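S.K.: heads up, no residue letters with this:
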């Protein structure tokens, strides 16, 4: 059991302590780059100033709902915060996937359909070329 194998429960428990700090740091960085004060973000996100401060310092782990409110306040995709918080797995794919996920006009359903179509094309091309295109974030142009 003490091996480096990936036991689901052991893996999750080992990461829980770092997740609060990681997401807090990420939110703080995003807030700084957006040039928004803690108080402003608190008002925009509808989250109390002390609670937001505790999240940024890694003392509290926000729920998915709170992360969504914070993302809206920062004007970034909730998915970015979910990935950072360990709620969603990182989806590889490069700038196209990032652009689709960040688009505020598309619904979550529309984003997922676009990503599914994109991934199906990548798998189809990988199979026809006999190579592992899925591991490479950049695909051939043209």
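M.R.: Cool, got the structure. Computed from a prediction, not measured in an experiment: that's the story for all the values here. Numbering: from 1, shown residues only.
S.K.: CA atoms for contacts and neighbours, from now on please.
M.R.: Will do.
S.K.: Check which helices and strands the stretch of helix or strand residue 27 belongs to is in contact with.
M.R.: Residue 27 belongs to helix 8-33 when elements are defined using DSSP states H and E. Using 3 or more CA pairs under 8 Å, 6 or more residues apart in numbering; DSSP states H and E, the elements in contact with helix 8-33 are helix 49-56, helix 78-85.
S.K.: of all the ones you listed, which lies closest to residue 25?
M.R.: In terms of CA to CA, the element of the helices and strands packed on helix 8-33 nearest to residue 25 is helix 49-56, at 5.8 Å.
S.K.: which secondary structure elements does the closest one contact?
M.R.: Using 3+ CA pairs under 8 Å, 6+ apart as the contact criterion, the elements in contact with helix 49-56 are helix 8-33, helix 38-45.
S.K.: before we go on, here's another structure to hold up against the first:
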């Protein structure tokens, strides 16, 4: 039960931090998210753990990805992406929206490169000739 309280506290703190970064008052966010002011206050203080639906509404009000809130709330596992993705997610100087855009661009480059890799590798693979066989492109041998 202690773990649930920690998660509620963590998500509340995270929401408060995002609200503060966006320079939105508690009252403004409650209107944007369509949740009552007291309920949002309880979430931020860690008294209540919001449902996925409420988190989605709050994310919409904060203009951040719902996935970011789901990860913070323990609903979703932190996506893998290696050290670059981890560094982007950990950067406190970036907003959630900026982080998501960077991650999307990075992943699109990775997908593009992995899709083109088999073609590039086959072109770069050195040609091998069976042992003892003559290479028809070998012009160093003199013909008799």
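M.R.: Ah, there it is. The structure displayed is predicted, hence computed values, not measured ones.
S.K.: before we move on, back to that, okay, the helices and strands packed on helix 8-33 of the first structure, which one's buried deepest?
M.R.: Using mean count of other CA atoms under 10 Å, the stretch among those with the largest mean neighbour count is helix 78-85, at a mean of 20.
S.K.: Next, the angle helix 8-33 makes with it.
M.R.: Compare the direction of helix 78-85 of the first structure with that of helix 8-33 by axes from the mean of the first three to the mean of the last three CA atoms, to 10 degrees and you get 130 degrees.
S.K.: counting contacts, what elements does helix 78-85 of the first structure pack onto?
M.R.: Under the contact criterion of 3+ CA pairs under 8 Å, 6+ apart, helix 78-85 of the first structure touches helix 8-33, helix 64-74.
S.K.: which outside residues touch that helix?
M.R.: With contact meaning CA atoms under 8 Å, 6 or more residues apart in numbering, helix 78-85 of the first structure is reached by 19-20, 22-23, 26-27, 64, 67-68, 71-72, 88-90, 101.
S.K.: out of those residues, who has the most neighbours?
M.R.: Using other CA atoms under 10 Å as the neighbour test, these are led by residue 23, with 25 neighbours.
S.K.: JSON lines please, covering the helices and strands packed on helix 8-33 of the first structure and showing distance to residue 36 of the first structure.
M.R.: As requested, those are exported to JSON lines (distance: least, CA to CA, whole Å):
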{"stretch": "helix 49-56", "distance to residue 36 of the first structure": "13"}
{"stretch": "helix 78-85", "distance to residue 36 of the first structure": "17"}
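S.K.: How about whatever residue of the first structure lines up with residue 16 of the second structure, nearest residue that isn't a chain neighbour?
M.R.: In the first structure, the residue equivalent to residue 16 of the second structure is residue 28, according to TM-score structural alignment. Across the structure, with CA to CA, 6 or more residues apart in numbering as the measure, the residue nearest residue 28 of the first structure apart from its sequence neighbours is residue 56 (5.8 Å).
S.K.: quick one: the counterpart of the one you found in the second structure and residue 11 of the second structure, what's the gap?
M.R.: Using TM-score structural alignment as the criterion, residue 56 of the first structure maps onto residue 44 of the second structure. With distances defined as CA to CA, to the nearest Å, the gap from residue 44 of the second structure to residue 11 of the second structure amounts to 7 Å.
S.K.: Next: residue 104 of the second structure.
M.R.: Residue 104 of the second structure sits 24 Å away from residue 11 of the second structure, going by CA to CA.
S.K.: And for residue 70 of the second structure?
M.R.: Counting by CA to CA, the gap between residue 70 of the second structure and residue 11 of the second structure amounts to 9 Å.
S.K.: No further questions, thank you.
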